[in-house]
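J.: From the sequence below, what's the structure:
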Amino acid sequence: MSTFSTVIAFIILFGALVFFHELGHFIFAKRAGILCREFAIGFGPKVFAWKKNETMYTIRLLPVGGYVRMAGEDPETIELRPGLIVGLILNNEGIVQKIVLNKKEQYPEAKIVEVEQADMERELVIRGYEEGEEQVNRYPVDEKACYVENGIETQIAPWNRQFHSKPLLARTLTIFAGPLFNFILAAVIFIFLGIVQGNPSDEPRLGKITPDGSAIEAGLQEGDIVYAIDGAEVTSWLDIVEVIQANPEKTLTFQIERNGEFLEIPVVPQNVDGGGKIGVYQPMDKSPLKAFVLGFEQTAFWTKQIFIILGDLITGGFTIDALAGPVGIYASTEIVAQTGIFSLMRWGALLSINLGIMNLLPIPALDGGRLVFLGIEAVRGKPIDKNKEGFVHFIGFALLFLLMLVVTWNDIQRFFL
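T.: As a prediction, this is how the structure comes out:
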């Protein structure tokens, strides 16, 4: 696979993992009534932006993450302070639809008002003086009104649309939904692969026949049901494997059923490293029901395995060299991609599980760290001060960014120097 193809595969793969993670946050936030200002894939400068309804959808330059910007998580950047001159655009009922902050001459229909007092969260009202008047007027504000600055509209965030206004359960589900969607994505990939490729079956039936083995020379065919070998009954694929491996270069008589006909076919297993082989793959079951069940079983299995590895890292002594960043994932993706699209999809499922687990770790700035604060709130009956929580997350983000730099440098030395 060319370098260009690998880069495209990496961007699509990592972008899909981030997209589904953020989609989980986004869906549950919208269901809770939280105003989502932006749904972003990547960080840094915007490459693409498209606004629909309340949300700006963006793709940013650096494909190393993403975010959903929910109202109330960060301080509002616009504040209507007393003395500020604004232009108010009203509807027919006299309710404010737009608040023009500058270049007011471009909006001749706007009422020019000097703000005396404004509550844009709970009361949704602006009080102020129109030009040439001394009387304070009261202007009710629509809950979907927008600020307009340099021609760019930003919707206001009433208290009932902010993240922290929602019940504890709704906020918890919104945060947990990101990692949850990563596990769901992994299960969906495993289910798809199970339907398309099939899952290993333990039936005493022959799978694909290789073109250079003794099975094809003897006349065995894919789908043959083996019910006995040398007169000894076999009931599973494992039984067949054990008999073949134990008898290299010895003639074995396979009693098989093929399309309702019973046949006996002599086969001489080849000697490969002291064990017998006849060139037959294990049969694959493509049943959608079985694929559905095994898809979730594989997700649970690999989740457990990753937790075991994390436990070994902690108990065995944590080292930076044991971690891989975007560069390491890129290098591994390049290797996996060379083995085909299905291997790349399976690799994506494992990365999705890993992303879900990493985000659930109780580390500030990650989803797990935010869930810890919500858990503390549940115990003490009131939230921790937003400024204190924000400071903890800021420190956590700074440390994670530093760790990412170190891990990336290690990856570059490991794979490219």
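J.: hey, let's count contacts and neighbours off CA atoms from now on
T.: OK.
J.: Need the residues that contact stretch 374-387.
T.: The contact list for stretch 374-387, computed with Cα atoms under 8 Å, 6 or more residues apart in numbering, reads 168, 172, 373.
J.: taking those residues one by one, which sit in helices?
T.: Secondary structure from DSSP state H places 168, 172, 373 of those in helices.
J.: Which residue ranges of the stretch 151-300 of the chain form strands?
T.: 152-155, 199-200, 225-229, 232-233, 252-258, 261-267, 270-272, 275-277, 284-285 (DSSP state E, counting those that start in this stretch).
J.: which parts of the first one are buried?
T.: Meaning strand 152-155. Neighbour counts over strand 152-155 (16 or more other Cα atoms under 10 Å) mark 154, 155 as buried.
J.: what helices or strands is it leaning on?
T.: The criterion is 3 or more Cα pairs under 8 Å, 6 or more residues apart in numbering; DSSP states H and E, and the helices and strands that strand 152-155 contacts are strand 137-149.
J.: Tell me which other helices or strands the strand it packs on touches.
T.: strand 96-100, strand 125-130, strand 152-155.
J.: now, of the ones you listed, which is deepest in the fold?
T.: By mean neighbour count, with neighbours taken as mean count of other Cα atoms under 10 Å, strand 96-100 ranks first of those at a mean of 24.
J.: okay, the angle between it and strand 125-130?
T.: Relative orientation of strand 96-100 with respect to strand 125-130: 60 degrees, computed using axes from the mean of the first three to the mean of the last three Cα atoms, to 10 degrees.
J.: Can you name the next helix or strand after strand 96-100?
T.: The element immediately downstream of strand 96-100 (helix or strand, assigned by DSSP states H and E) is strand 111-119.
J.: Show me which parts of that next one are buried, residue by residue.
T.: Taking 16+ other Cα under 10 Å as the neighbour-count basis, strand 111-119 is seen to contain the buried residues 111, 112, 113, 114, 115, 116, 117, 118.
J.: Setting aside sequence neighbours, what's the nearest residue to the third one?
T.: So that's residue 113. The shortest distance from residue 113 to any residue other than its chain neighbours is 4.5 Å, reached at residue 130 (Cα to Cα, 6 or more residues apart in numbering).
J.: Also this sequence, please, to line up against the first:
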Amino acid sequence: MELFSSAYDILIGYIVPFLFVLTIVVFFHELGHFLVARWCSVKVDAFSVGFGREIFGRNDSKGTRWKLCMIPLGGYVKFAGDENAASVPDRERVAAMSDEERSGAFIAKPVWQRAAVVAAGPIANFILSIVIFSMIFMTFGKIVTLPIVETVQAESAAEIGGLQSGDLILSVDGKEIPTFADLQRIVSVSADVPLLLEVERGTSVVTLTVTPQYRELTDRFGNVQRLGLLGVSRSPQKEDLIQKTYGPLEAVAAGTKETVFIAERTLDYLWGVLSGREAADQLGGPIRVAQVSGQVATQGIIPLLSLAAVLSISIGLLNLMPIPMLDGGHLVFYFAEAVRGKPLSERVQDIGFRIGIGLVLLLMVFATWNDVVHLTKS
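T.: As a prediction, this is how the structure comes out:
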């Protein structure tokens, strides 16, 4: 009975939230490919959420097989003339097609149309993120705190940099700071990076240089995060709390800003990993996503939707990496084709796809290893 209860808890607490989040993200990514393909008159053989054996599916009026498969770790849209789910062309099959069939094959379309179809997946991920954030802002708004310093910790980055209690942070590196949360977000990803602060102190404005200190923090779920910290606390006064509401256009603008911010910080972290400035152990795979999904689900549907938006951005950026097998790799091939006036040779493309498979598998193994290490430490 205990074993059954434990399995039920894992199913409801982790697997269901994980599948909810991942299915939303994957579906919209593939829907982007699908809609632009239809617009470009590409015949779509299959639209799949998941890989492996089909659980159930149906054919639509244009011959596309819509299906849900057993392995829920991704999805694909398979076009006419494709050899597999990664859109590797089946040249022998295309050569054997009639003229009418070939006109609907993905490989037979102009390079700009193929590029548009491929780019539509990541773009759909970014649009999904904007929509989710916009809906949350428009429906619930948010309570924000003015960026007023209440206390300064002894020997902290703030004290060393000259911040004082009562200071109102106006800008960081020339960027306006309307809320305390905006200050935290910039500081958290700027460990050991000098920041130029404009501060209103009394009736004057002073300029300070503050370098956030590198710290490890453990959240209430036991997850360890490495962040930059100033060592200040926000004002608890009611008059410094603001209930911010958004109209439709303001919500879209705020959702777009949120999406751009997360994308920028994600790219900054990845560049930090490549340059050796950041540790790569924060890169997570499906196990980590499932764990975080379960943790966030305990806080309600809105945090879970926010996680879906963040994951959607990550999936969009990942797919734009210039690695063959990913959307970004296809776009590199199409760019080369547009410049040369003809496609790269079959041999070059085959080698590229083989390298891409190796890199993707290596990334998956590395991310899963990080997940396992993270679990053993928590």
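J.: tm score of chain vs chain?
T.: Once superposed, the chains reach a TM-score of 0.67 (TM-score structural alignment, normalised by the length of the second structure), with 281 aligned residues with a Cα RMSD of 2.9 Å.
J.: quick revisit: select, out of the strands of the stretch 151-300 of the first structure, the one closest to residue 334 of the first structure.
T.: Across the strands of the stretch 151-300 of the first structure, residue 334 of the first structure has its closest neighbour in strand 199-200 (25.2 Å, Cα to Cα).
J.: what's next to the closest one, contact-wise?
T.: Looking at what lies outside strand 199-200 of the first structure - Cα under 8 Å, 6+ apart - the contacts are 282, 283, 284, 285, 286, 291, 294.
J.: Scan the residues you listed and report the most crowded one.
T.: Using other Cα atoms under 10 Å as the neighbour test, the contacts of strand 199-200 of the first structure are led by residue 291, with 24 neighbours.
J.: what do we get in the second structure for that residue?
T.: If you follow residue 291 of the first structure across to the second structure using TM-score structural alignment, you land on residue 251.
J.: do the same with residue 7 of the first structure
T.: Across the alignment, which pairs residues by TM-score structural alignment, residue 7 of the first structure is matched by residue 15 of the second structure.
J.: what do you get for residue 358 of the first structure?
T.: Under the alignment (TM-score structural alignment), residue 358 of the first structure maps onto residue 318.
J.: and the gap between that match and residue 28 of the second structure?
T.: As for residue 318 of the second structure, its distance to residue 28 of the second structure is 15 Å (criterion: Cα to Cα, to the nearest Å).
J.: More neighbours: these two, which one.
T.: Regarding residue 318 of the second structure and residue 28, a neighbour count based on other Cα under 10 Å identifies residue 28 as having more, with 21 against 16.
J.: Name all residues that make contact with that one.
T.: Contact partners of residue 28 of the second structure, counting by Cα under 8 Å, 6+ apart, are 121, 124, 125, 128.
J.: Most neighbours among these, which one?
T.: In terms of neighbour count, residue 125 stands highest of the contacts of residue 28 of the second structure at 31 neighbours, by other Cα under 10 Å.
J.: how close does the aligned partner of that residue in the first structure get to residue 21 of the first structure?
T.: Under the alignment (TM-score structural alignment), residue 125 of the second structure pairs with residue 182 of the first structure. In this view, residue 182 of the first structure and residue 21 of the first structure are 6 Å apart by Cα to Cα.
J.: Please identify every residue contacting each of these two.
T.: If you check residue 182 of the first structure and residue 21 against Cα under 8 Å, 6+ apart, the residues they both contact are residue 356.
J.: circling back: and the match of residue 358 of the first structure, how close does it get to residue 308 of the second structure?
T.: Summarising the geometry, the distance separating residue 318 of the second structure from residue 308 of the second structure, computed by Cα to Cα, is 15 Å.
J.: burial of the nearest residue to residue 226 of the second structure once chain neighbours are set aside, as a residue count?
T.: Nearest-residue entry for residue 226 of the second structure: residue 216, 4.5 Å, with adjacent residues in sequence omitted and distances by Cα to Cα, 6+ apart. Residues within reach of residue 216 of the second structure, counting by other Cα under 10 Å, total 10.
J.: Quick one: residues contacting residue 216 of the second structure.
T.: Residue 216 of the second structure makes contact with 224, 225, 226, 227 under the criterion Cα under 8 Å, 6+ apart.
J.: could you dump those residues to CSV with secondary structure and distance to residue 76 of the second structure?
T.: Written out in CSV, the entries for the contacts of residue 216 of the second structure read as follows (DSSP: H, G, I helix; E, B strand; the rest coil; distance: Cα to Cα, whole Å):
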residue, secondary structure, distance to residue 76 of the second structure
224, strand, 34
225, strand, 33
226, strand, 35
227, strand, 36
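J.: Filter these down to the buried ones.
T.: By neighbour count, with 16+ other Cα under 10 Å, the contacts of residue 216 of the second structure hold 226, 227 as buried.
J.: Which helix or which strand is home to the counterpart of residue 56 of the second structure in the first structure?
T.: Aligned counterpart of residue 56 of the second structure in the first structure: residue 48 (TM-score structural alignment). Here residue 48 of the first structure sits within strand 36-52, counting by DSSP H and E.
J.: Does anything pack onto that strand? Which helices or strands?
T.: Applying 3+ Cα pairs under 8 Å, 6+ apart, one finds that strand 36-52 of the first structure contacts helix 3-31, strand 55-70.
J.: For residue 344 of the first structure, which of those is the nearest?
T.: Residue 344 of the first structure lies closest, by Cα to Cα, to one member of those: helix 3-31, at 8.5 Å.
J.: Distance-wise, check the corresponding residue of the first structure for residue 286 of the second structure relative to residue 178 of the first structure.
T.: Aligning on TM-score structural alignment places residue 286 of the second structure opposite residue 326 in the first structure. Distance of residue 326 of the first structure to residue 178 of the first structure, computed by Cα to Cα: 19 Å.
J.: And for residue 74 of the first structure?
T.: Distance, residue 74 of the first structure to residue 178 of the first structure, using Cα to Cα: 19 Å.
J.: Now stretch 72-79 of the second structure on the first structure. Mean distance?
T.: Following superposition, stretch 72-79 of the second structure is found to deviate from the first structure by 0.7 Å on average (mean Cα distance after the TM-score superposition for the first structure).
J.: in that stretch, what counts as buried?
T.: 72, 74, 75, 76, 77, 78, 79.
J.: contacting residues for the alignment partner in the first structure of the first one?
T.: Aligned counterpart of residue 72 of the second structure in the first structure: residue 63 (TM-score structural alignment). Applying Cα under 8 Å, 6+ apart, one finds that residue 63 of the first structure lies in contact with 11, 14, 15, 41, 42, 43.
J.: With neighbour count and distance to residue 147 of the first structure as extra columns, can I get these in TSV?
T.: Listed next are the contacts of residue 63 of the first structure as TSV, based on neighbours: other Cα atoms under 10 Å; distance: Cα to Cα, whole Å:
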residue	neighbour count	distance to residue 147 of the first structure
11	16	35
14	23	35
15	19	32
41	26	25
42	22	26
43	16	25
